[in-house]
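1. Pasting a predicted model and its sequence here:
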Amino acid sequence: MSTPAFPSKTTLEPSIARWKTPGVLDALQTRRVVLLAGARQCGKTTLARALHQPQAVIYRTLDDVALLAAARADPHGFVAHGNGLMVIDEIQRAPSLLLAIKKEVDENPTPGRFLLTGSANIQSSPGVTESLAGRVAHQRLRPFSAGEIARVAPAFLARAVREDWAGLASSFTAVPGHAPAAPLSGKDAVLMQALRGGYPEVQSLSDKSVRRWHQDYVQALMARDLQDIAHIRRKDSMAKLLEVLAAWSCKLMDVSAIGGQLALARPTLESYINALEALFLVERVRPWAKTDYDRVSKQDKLIMTDTGLVTSLLRWQFDKLRLDADQSGKLVEGFVFTQLAAQLDAQDEPHSLTHYRDREQREIDFVIETPDGMTIGVEVKAGSAVGADSFKHLVWFRERMLQSGTPFVGLVLYTGEHVLRFGEHLWAVPMHVLWGA
């Protein structure tokens, strides 16, 4: 039986500027090796090829069977070159290259000699002992954000810090060939974009074709990339686990409860979840824990990294979804996570993204901490109505959890159309601010 092929790369992708491009270019100016990692088909290869003129770059993809064989047979000869840039695509398929690259860049430390792309966390590959510590800059690429599709800069965090909400467009702007077929506003716009997800290839497909693309994508991952990073004996259980995790997305991590739906021993289940994390399909949001308050939850929040995959795996339909408060709430929260994560990845300095929950069921969906010490609390509401009660957990958190004098902004992102002030540093903000200019 032949190995399933990955869905073809989109021809529309090059027209979309990626928020990570400046970060990758800056890293190539100062670091010997840059590793651009992210899920399959999120646009890593296109970004890498767009950085320089093709004639100035040595480009080698390890999806090519002959090149992969050469890399494994003679790692040092494969990576040897001058001061120019060598791009090696899908580095996780030949982990032995890392030692050869280390030797090469130690002998010639000129910056910008290697750009590696990986569709799996290279440190998760069997037998990897070399981390390239001190030599490599790590860059994460995600599927398209709504802001990238709308061709705007990642301005949300700067607006939140300044509490500047002036001059924003009042609705979702459809981009021909990429966004939903007709311009929509409010909740419907968010749900339509979340149903499609951010993978470049799906943006121009019909709704039916989007679901088929996601199914083919998962099938190919199970058949190919999983084998590079883990020895999965029961592919049927892994496929079922992915569906369970889609239903679990945006909930607190509970391995025992997840395992109750599968006939897997806990160590096996944990190794399978780790493998899906290594493929950038699921992600953990750590709990906010800067406190001695012993009633704060220490559980991670599990989130699937593309909402389109969630809806395809669960076979959700727009007409039913928009009327189901539980499903739409979960989907909108996951969609907001993907947008916030893309915004954070685009920043020059690292920001932390956590969540807060305690035993009294006080919960803040996302807590962002900036490098200069500001804390931004974000609550997500799928509905278009907002009131003072929507801010009660944010107010409690500000007054009881933060040290006196810590700058704090509390935001409720909702699907209405107006920016509304509910007290000092407390704002109800339309969700379209995440992709607004």
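-> Noted; the coordinates are in hand.
2. use CA for all of it now, contacts and neighbours both
-> Will do.
3. Output the longest helix belonging to this protein.
-> helix 325-345 (DSSP state H).
4. where exactly do the helices run in the stretch 301-437 of the chain?
-> Counting by DSSP state H, counting those that start in this stretch, one finds helices in the stretch 301-437 of the chain at the ranges 307-314, 318-321, 325-345, 392-400.
5. Tell me who's in contact with residue 97.
-> Going by Cα atoms under 8 Å, 6 or more residues apart in numbering, residue 97 touches 71, 72, 75, 76, 79, 91.
6. How many residues are close by the fourth one?
-> Per other Cα atoms under 10 Å, the neighbour tally for residue 76 reads 19.
7. Over to it. Which of the three states is it?
-> Assigned with DSSP: H, G, I helix; E, B strand; the rest coil, residue 76 falls in the helix class.
8. and it, what does it touch?
-> Residues near residue 76 by Cα under 8 Å, 6+ apart: 97, 100, 101, 104.
9. cutoff 6 Å now
-> Listed by Cα atoms under 6 Å, 6 or more residues apart in numbering, the contact partners of residue 76 are residue 100.
10. Included below, for side-by-side comparison, is a second structure:
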Amino acid sequence: MIHAPRQCGKTTLAQQVGRRRGFRYYTFDDAATLAAARADVTGFVARLERRAILDEVQRVPELFAALKPTVDANRASVRLILTGSSNVLLVPRLSDSLAGRIEILRLYPLAQIELERAPPAFLNALFSDRQIFPPGRTLLGQLLETFVFGEIAKQAAAHPERIGLYHLRDKDGYEVDIVVQRGTQHVGIEVKAASSVHEADFRGIKRLRELLGVRFHGGIVLYDGDHVLPFGERLLAVPLSALWSRIPRRTAHIAD
């Protein structure tokens, strides 16, 4: 199943993959198809081709239970591509229907690195022994933490290793916008929509370093500036454009 927000490209992707392999396309955005499935979902499933695309399946939640016997009886031959714009894992009784029979692919909107045609190197740079970032400047205007979090989340979803994304705020008011975890190592990220960085901007990251000890890999402040600047051991100010820029073999690094 391809799970993605509307207008994200999931239908186009399903059709591009399916048509080359002889899949028949059905969409529940079509009023007649939706009415037929709701009126007799068992009969609708029984008449499906062995290879079919079912688009916007969240509109017919009872479909999942009806698909179960068909999939179980024809595991070797039945291949279905489902798409949905809401989380079908929240559909009641899904765990009793297609659990173990469905693989969910999360499709995100285009990341800035894709628009820039650059490889997703930011996360690898975060956890390299020599954290390397390119110089640069971005003119994104009112850049919000949600934009940065979204860009990192898209890269994390495609990363070969498991990447955890968290937020820190403790009882003393110390805060880190994004904490990125890979294995036992953590990197703190602060987001600043300004062209300058000050020592105080690392306040939360330094607190994170105290809490984590050897599990602290480094910390960066992403800012709207031109240069990569060191602010102490394993602390850097990094241009926001590092999120989607090509990472050179050697530029500024946190620690030798």
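-> Yep, it's here. These numbers were taken from a predicted model, which means no experiment stands behind them.
11. TM-score for this pair?
-> After superposition, the two chains reach a TM-score (TM-score structural alignment, normalised by the length of the second structure) of 0.84; 242 aligned residues with a Cα RMSD of 2.3 Å.
12. quick one: buried residues of the longest helix of the first structure?
-> In terms of neighbour count (16 or more other Cα atoms under 10 Å), helix 325-345 of the first structure has its buried residues at 327-345.
13. And stretch 148-157 of the first structure, by the same measure?
-> 148, 149, 150, 151, 153, 154, 155, 156, 157.
14. hang on, the earlier thing: out of the helices of the stretch 301-437 of the first structure, which gets nearest to residue 166 of the first structure?
-> For residue 166 of the first structure, the closest of these is helix 325-345, at 19.1 Å, according to Cα to Cα.
15. other SSEs contacting that closest one?
-> Packed against helix 325-345 of the first structure by the contact rule (3 or more Cα pairs under 6 Å, 6 or more residues apart in numbering; DSSP states H and E) you find no helix or strand.
16. and if we set it to 8 Å?
-> Counting contacts by 3 or more Cα pairs under 8 Å, 6 or more residues apart in numbering; DSSP states H and E, helix 325-345 of the first structure is packed against helix 156-162, helix 186-196, helix 307-314, strand 375-380.
17. Could you save these as JSON lines and add columns showing distance to residue 256 of the first structure?
-> Converted to JSON lines, those look like this (distance: least, Cα to Cα, whole Å):
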{"stretch": "helix 156-162", "distance to residue 256 of the first structure": "36"}
{"stretch": "helix 186-196", "distance to residue 256 of the first structure": "29"}
{"stretch": "helix 307-314", "distance to residue 256 of the first structure": "21"}
{"stretch": "strand 375-380", "distance to residue 256 of the first structure": "27"}
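18. ok, now which ones touch residue 342 of the first structure?
-> Listed by Cα under 8 Å, 6+ apart, the contact partners of residue 342 of the first structure are 142, 145.
19. That one corresponds to which position in the second structure?
-> Here residue 342 of the first structure is matched to residue 154 in the second structure, going by TM-score structural alignment.
20. Please tell me how far its match sits from residue 212 of the second structure.
-> 26 Å (Cα to Cα, to the nearest Å).
21. Residue 26 of the second structure now?
-> To residue 212 of the second structure, residue 26 of the second structure is 51 Å away according to Cα to Cα.
22. So if I had to pick from these two, which one is more boxed in?
-> Taking neighbours as other Cα under 10 Å, residue 26 of the second structure and residue 212 compare with residue 26 leading, 17 against 14.
23. Name the surrounding residues that touch stretch 412-430 of the first structure.
-> Here stretch 412-430 of the first structure makes contact (Cα under 8 Å, 6+ apart) with 163, 165, 170-171, 186-187, 190, 378-386, 388, 390-391, 408-411, 431-432.
24. so where in the second structure does that stretch end up aligned?
-> Using TM-score structural alignment, stretch 412-430 of the first structure pairs with 221-239 in the second structure.
25. Give me the buried positions along the matching stretch.
-> Using 16+ other Cα under 10 Å as the burial criterion, the residues of stretch 221-239 of the second structure that qualify are 221-231, 234-239.
26. same thing with stretch 377-386 of the first structure?
-> Buried residues in stretch 377-386 of the first structure, counted by 16+ other Cα under 10 Å: 377, 378, 379, 380, 381, 382, 383, 386.
27. Show me what that stretch is in contact with.
-> With Cα under 8 Å, 6+ apart, stretch 377-386 of the first structure has contacts from 186-187, 328-329, 332-333, 336, 364-368, 394, 408-417, 428.
28. Report the buried members of the contacts of residue 97 of the first structure.
-> Using 16+ other Cα under 10 Å as the burial test, the contacts of residue 97 of the first structure include 71, 75, 76, 79, 91 as buried.
29. wouldn't the fourth one be in contact with residue 100 here?
-> This means residue 79 of the first structure. Yes - contact criterion Cα atoms under 8 Å: residue 79 of the first structure and residue 100 qualify, at 7.0 Å.
30. Check which helix or strand residue 99 of the first structure maps to.
-> helix 97-107 (DSSP states H and E).
31. what span of the second structure lines up against that helix?
-> Matched against the second structure by TM-score structural alignment, helix 97-107 of the first structure falls on residues 63-73.
32. quick one: that stretch to the first structure mean distance?
-> Following the fit onto the first structure, the mean deviation recorded for stretch 63-73 of the second structure is 1.5 Å by mean Cα distance after the TM-score superposition for the first structure.
33. follow-up on the earlier one: tabulate the buried residues of stretch 148-157 of the first structure (TSV), appending distance to residue 268 of the first structure.
-> Formatted as TSV, those follow (distance: Cα to Cα, whole Å):
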residue	distance to residue 268 of the first structure
148	38
149	39
150	42
151	43
153	42
154	39
155	42
156	40
157	39
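34. Out of those residues, which is nearest to residue 137 of the first structure?
-> Here the nearest of these to residue 137 of the first structure, counting by Cα to Cα, is residue 154; it sits at 21.3 Å.
35. where's that closest one relative to residue 219 of the first structure, distance?
-> 33 Å.
36. and if you look at residue 401 of the first structure?
-> In terms of Cα to Cα, residue 401 of the first structure sits 45 Å off from residue 219 of the first structure.
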